[in-house]
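A.B. asks: sharing a model prediction with you, sequence too.
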Amino acid sequence: MEIYAAYFTALTCFNLALFTRQHLLTRTKRSPHTSPEGEEEESISLADLPDSPDKQAVWDFKRIYFGVYILATAADWLQGPYIYTLYKDDKSLPEPTVAALFTTGFVAAATENLAVPSTTNSLSPSTEEKDHQQQSSATVQATYRDILCDGRLLTLAFTTTAFEGSMYLFVFFWSPALKAARASSASARGVSLENAGENVPGLPFGLIFASFMSAMMLGSMTTSAMNLTSNLKTSSRLTLHTVALATIALVTPVLAKSSETGVFWAFALFEICVGMYFPAMSKLKSEVVEEKVRGKVYGMMRVPLNLFVVLALGSTKEGDAYRHTMFRTAGTLLLIAFVVIARYLD
């Protein structure tokens, strides 16, 4: 299936190589004959934690959790390649309407994200969390004040808005961006745009999306293999570099809009950044945000993210100009995030 099959194969091979390397290193570390004397094991199982149940209970929990998580994520990802093209090409809906439909699903998910922390706390059996539920609204106001007065929390909130907002915009705009790049390449070769439907082959959206997922996996596995989130310093440095690369990745489709290959690999680079971003950001949040207010703080951090995405998609216009504006806007926000991370976290 044209060149994208080769791209997917290459990304998959890189992932297999990293997985094999990581597996061999893990086996070597576990061997008692190869560990230096006195060296402590860096990783511990969940069952070794002070408050953890026995090993069988841990495995039961992991089996149930990952079973549900994999099914839910797979259902979401299977529709990912075809949302835009289904509404735009098959149903011939205008782009603002397609964006509105996409936004509806996002708003539903965002609403659920806001409800989950309180629901989780209400279902928790711990006395501490039950008492936490009974606190007055003054606690929420204090949490807001903590965020506004703490430069590190503000940095995390802004970085979350800039990066994850760019990610959600990317999910919507990658299909039309690649279609426009293919049409532009065809035009440069002398193929009439009026006959593009007959002379230009359609994009293999499923294969492209699979390549993006492989790229994201490559980013995550690279982070794990190089142990780039071992502490606050390394995590902040990784986030800084990830944001810088993501800025380049989102600006490239505007500068090289006539190169289908260039646009694809720019998007693949952004997906690699996504794979590196989440482990780093999770580590930063766990180090910076206190556990007793973590649920509320995470929910508050998503408020500006939700507003940004809804406003950006809600004002979508037909044509390439608006899409390029969104890529430039996302790149600018990521550049600002780079500056504030360097100032408050690095």
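C.D. replies: That came through, no problem.
A.B. asks: CA atoms for contacts and neighbours, from now on please.
C.D. replies: Will do.
A.B. asks: quick one: Ala162 and Arg30, what's the gap?
C.D. replies: 40 Å (C-alpha to C-alpha, to the nearest Å).
A.B. asks: same deal with Ser43?
C.D. replies: From Ser43 to Arg30 the distance is 10 Å (C-alpha to C-alpha).
A.B. asks: could you do Leu24 as well?
C.D. replies: Distance from Leu24 to Arg30, by C-alpha to C-alpha: 10 Å.
A.B. asks: likewise for Ala99?
C.D. replies: With C-alpha to C-alpha as the criterion, Ala99 and Arg30 are 50 Å apart.
A.B. asks: tell me which of these two has more neighbours.
C.D. replies: Between Ala99 and Arg30, counting by other C-alpha atoms under 10 Å, Ala99 is the more crowded of the two (24 against 11).
A.B. asks: contacting residues for that one?
C.D. replies: Contacts for Ala99 (C-alpha atoms under 8 Å, 6 or more residues apart in numbering) come out as Phe172, Leu313, Gly314, Thr316.
A.B. asks: can I get the residues you listed in TSV including secondary structure, distance to Thr325 and neighbour count?
C.D. replies: Below are the contacts of Ala99 laid out as TSV (DSSP: H, G, I helix; E, B strand; the rest coil; distance: C-alpha to C-alpha, whole Å; neighbours: other C-alpha atoms under 10 Å):
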residue	secondary structure	distance to Thr325	neighbour count
Phe172	helix	14	20
Leu313	helix	12	23
Gly314	helix	14	17
Thr316	coil	10	17
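A.B. asks: looking at the residues you listed, point me to the pair that's furthest apart.
C.D. replies: Taking C-alpha to C-alpha as the measure, those reach their widest spread between Phe172 and Gly314, a distance of 12.1 Å.
A.B. asks: quick one: residues contacting Thr160.
C.D. replies: Counting by C-alpha under 8 Å, 6+ apart, Thr160 has contacts Met301, Arg302, Leu305.
A.B. asks: ranking by neighbours, what's the top pick from these?
C.D. replies: Neighbour-wise, these (other C-alpha under 10 Å) top out at Leu305, 22 neighbours.
A.B. asks: quick one: it from Ala99, how far?
C.D. replies: As judged by C-alpha to C-alpha, Leu305 and Ala99 stand 17 Å apart.
A.B. asks: A further structure is provided below for comparison with the first:
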Amino acid sequence: MEPFYLVVFGSLASLVAVLELSKTSKDRFSTSSAFNSFKNNYLVGPYVYYLYSHYGFGKGEIGHLFIAGFGSSMLFGTVVGSLADKRGRKRACVTYCITYILSCITKHSPQYKVLMLGRVLGGIATSLLFSAFESWLVAEHNKRGFDQQWLSITFAKAIFLGNGLMAILSGLFGNVLVDSLKLGPVAPFDAASCFLAIGMIIILSTWTENYGDPSENKDLLTQFKGAAAAIAADEKITLLGAIQSLFEGSMYTFVFLWTPALSPNDEDIPHGFIFATFMLSSMLGSSIASRLLAQPTPRVESYMQTVFMLSSMALLLPVVTNLLVAPSNVKGGSISFSGCIQLIGFCIFEACVGIFWPSIMKMRSQYIPEEARSTIMNFFRIPLNIFVCIALYNVKALPMTVMFGMCSAFLFVASLLQRRLMVIAEIHKSRSQDWLNMEEIDPEGVPLNG
């Protein structure tokens, strides 16, 4: 392992440890034991590109496989979201586990059509992952009467432990399976299937069921219309959907681009270790987010403007390095100087991702109506899936610097929209306070509270 990777990984690990250990009572919420038990119950793929390359597929063919995943998420997302609201979020979470296990099984076949089927199944599973689980959590949290502010704790811990720590262990474990034990690039997917099966058993045995709109006479089309009307009627929901689409679209494009960006001349890079480094960066971001969300100021609508600007600059680094650093024409070898700079920028972006997830979850819990939560959340995913499909379809025609430039531009727009959301939220808050003050005064202008 090269010293550079170890330095980056060690530095990030130290920062995470310092942030977590230095938390004071001001950085934490005072919660109940019942809530802690509930939170812990809820909390209890870097080799995709590499696997497809191993099977002999080129960059364009791999791009089409990724398109199949995002396309299926776009086509089936709103349907599975509505079914989750209507038929039960717990049932949808179990369906996610089954669907993704089937997707992992298809990775054993080098046949392009079978891999394409796996990507379609993966796209459906992704729609469930990013809607049903959060919808179940918010509904169950409110049903049990816990403080609304405490949701931020679970959101931040889910990113820190789930998307962070477990992902790091998965990346390092995958690296051992592929590089040390020489079991091949499909081994991490077999391991993932085992863990998904364990997760499904936990969900079946410990989670209770909850629903969105309890009305039994609403068909899917009526649910779609209701969700669309809710988005159109509230500018805050519309802005939130646009912000999410812009950020996640850039993030998923980055997932496809980081491997070829760091190894343009087939440099020998440790995929699992780099993935673990990215996840450690995400943990750092989620740790920062937990501190921010625990404080009354700055509000989430305010600090996310800075996060989007920082992420925009981080993804602009590949464009800058391409202009200022002479490219290397040496095939193979270790990571280049330009790659080192980009890796640091990518770690900064992943830290922003770690802040983004609990923060966007917090805003969604505030603005999205409960009765159509899963449906609306998957409506948000339609434009981001369209963007990613278009980007990946043109991956052979567009230089990588252009694609990174587009992602950077979209993140900059997201920061502007976030600014607009903050202004509207402040106006709404001010009007609500004025209305409360008016209710405390009788028609003659005498204060009712004496």
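C.D. replies: In hand now; what should we look at? Since we're looking at a predicted model, the values are computed, not measured.
A.B. asks: returning to what we had before: and the contacts of Thr160 of structure 1, which is closest to Leu232 of structure 1?
C.D. replies: Met301 (19.4 Å).
A.B. asks: that closest one -> structure 2?
C.D. replies: Met301 of structure 1 maps onto Phe380 in structure 2 when the alignment is built from TM-score structural alignment.
A.B. asks: how about that match, secondary structure?
C.D. replies: Secondary structure, DSSP: H, G, I helix; E, B strand; the rest coil: Phe380 of structure 2 is helix.
A.B. asks: so who does it touch?
C.D. replies: Residues near Phe380 of structure 2 by C-alpha under 8 Å, 6+ apart: Gly241, Ala242, Gln244, Ser245.
A.B. asks: what is the neighbour count of Gly60 of structure 2?
C.D. replies: Number of residues near Gly60 of structure 2 (other C-alpha under 10 Å) recorded here: 15.
A.B. asks: swap in Glu134 of structure 2?
C.D. replies: Neighbours of Glu134 of structure 2 under the rule other C-alpha under 10 Å: 22.
A.B. asks: now the helices for structure 1?
C.D. replies: Per DSSP state H, structure 1 carries helices over the ranges 2-30, 55-79, 83-85, 95-123, 127-133, 137-149, 151-188, 196-199, 205-225, 232-255, 260-288, 294-314, 320-344.
A.B. asks: now do the buried residues in stretch 90-100 of structure 1.
C.D. replies: Glu95, Thr97, Val98, Ala99, Ala100 (16 or more other C-alpha atoms under 10 Å).
A.B. asks: relative to Val339 of structure 1, which of those is nearest.
C.D. replies: Checking the buried residues of stretch 90-100 of structure 1 against Val339 of structure 1 with C-alpha to C-alpha, the nearest one is Ala99 at 30.7 Å.
A.B. asks: and the gap between the alignment partner in structure 2 of that closest one and Leu246 of structure 2?
C.D. replies: Alignment note: Ala99 of structure 1 maps to Gly63 in structure 2; criterion TM-score structural alignment. Distance, Gly63 of structure 2 to Leu246 of structure 2, by C-alpha to C-alpha: 20 Å.
A.B. asks: ditto for Thr24 of structure 2
C.D. replies: For Thr24 of structure 2, the distance to Leu246 of structure 2 - C-alpha to C-alpha - is 35 Å.
A.B. asks: likewise Ser82 of structure 2?
C.D. replies: Separation of Ser82 of structure 2 from Leu246 of structure 2 (C-alpha to C-alpha) stands at 23 Å.
A.B. asks: the two: who's more crowded?
C.D. replies: Ser82 (28 against 25).
A.B. asks: surely that one is in contact with Phe379?
C.D. replies: No - contact criterion C-alpha atoms under 8 Å: Ser82 of structure 2 and Phe379 do not qualify, at 10.0 Å.
A.B. asks: tell me how far the nearest residue to Pro117 of structure 1 once chain neighbours are set aside lies from Thr139 of structure 1.
C.D. replies: Spatial nearest neighbour of Pro117 of structure 1, excluding adjacent residues (C-alpha to C-alpha, 6 or more residues apart in numbering): Gly295 at 5.3 Å. Distance, Gly295 of structure 1 to Thr139 of structure 1, by C-alpha to C-alpha: 12 Å.
A.B. asks: those two: which has the busier surroundings?
C.D. replies: Just comparing Gly295 of structure 1 and Thr139: by other C-alpha under 10 Å the higher neighbour count belongs to Gly295, 17 against 13.
A.B. asks: you'd agree the more buried one is up against Ala115?
C.D. replies: No - the criterion here is C-alpha under 8 Å, and Gly295 of structure 1 misses it with Ala115 at 10.3 Å.
A.B. asks: which residue in structure 2 lines up with Met281 of structure 1?
C.D. replies: In structure 2, Met281 of structure 1 lines up with Ile360, judged by TM-score structural alignment.
A.B. asks: any idea how far the residue lying closest to that match once chain neighbours are set aside lies from Ala191 of structure 2?
C.D. replies: Counting by C-alpha to C-alpha, 6+ apart, Ile360 of structure 2 lies nearest to Gln244, which is 7.6 Å off, once chain neighbours are set aside. From Gln244 of structure 2 across to Ala191 of structure 2, the span is 31 Å (C-alpha to C-alpha).
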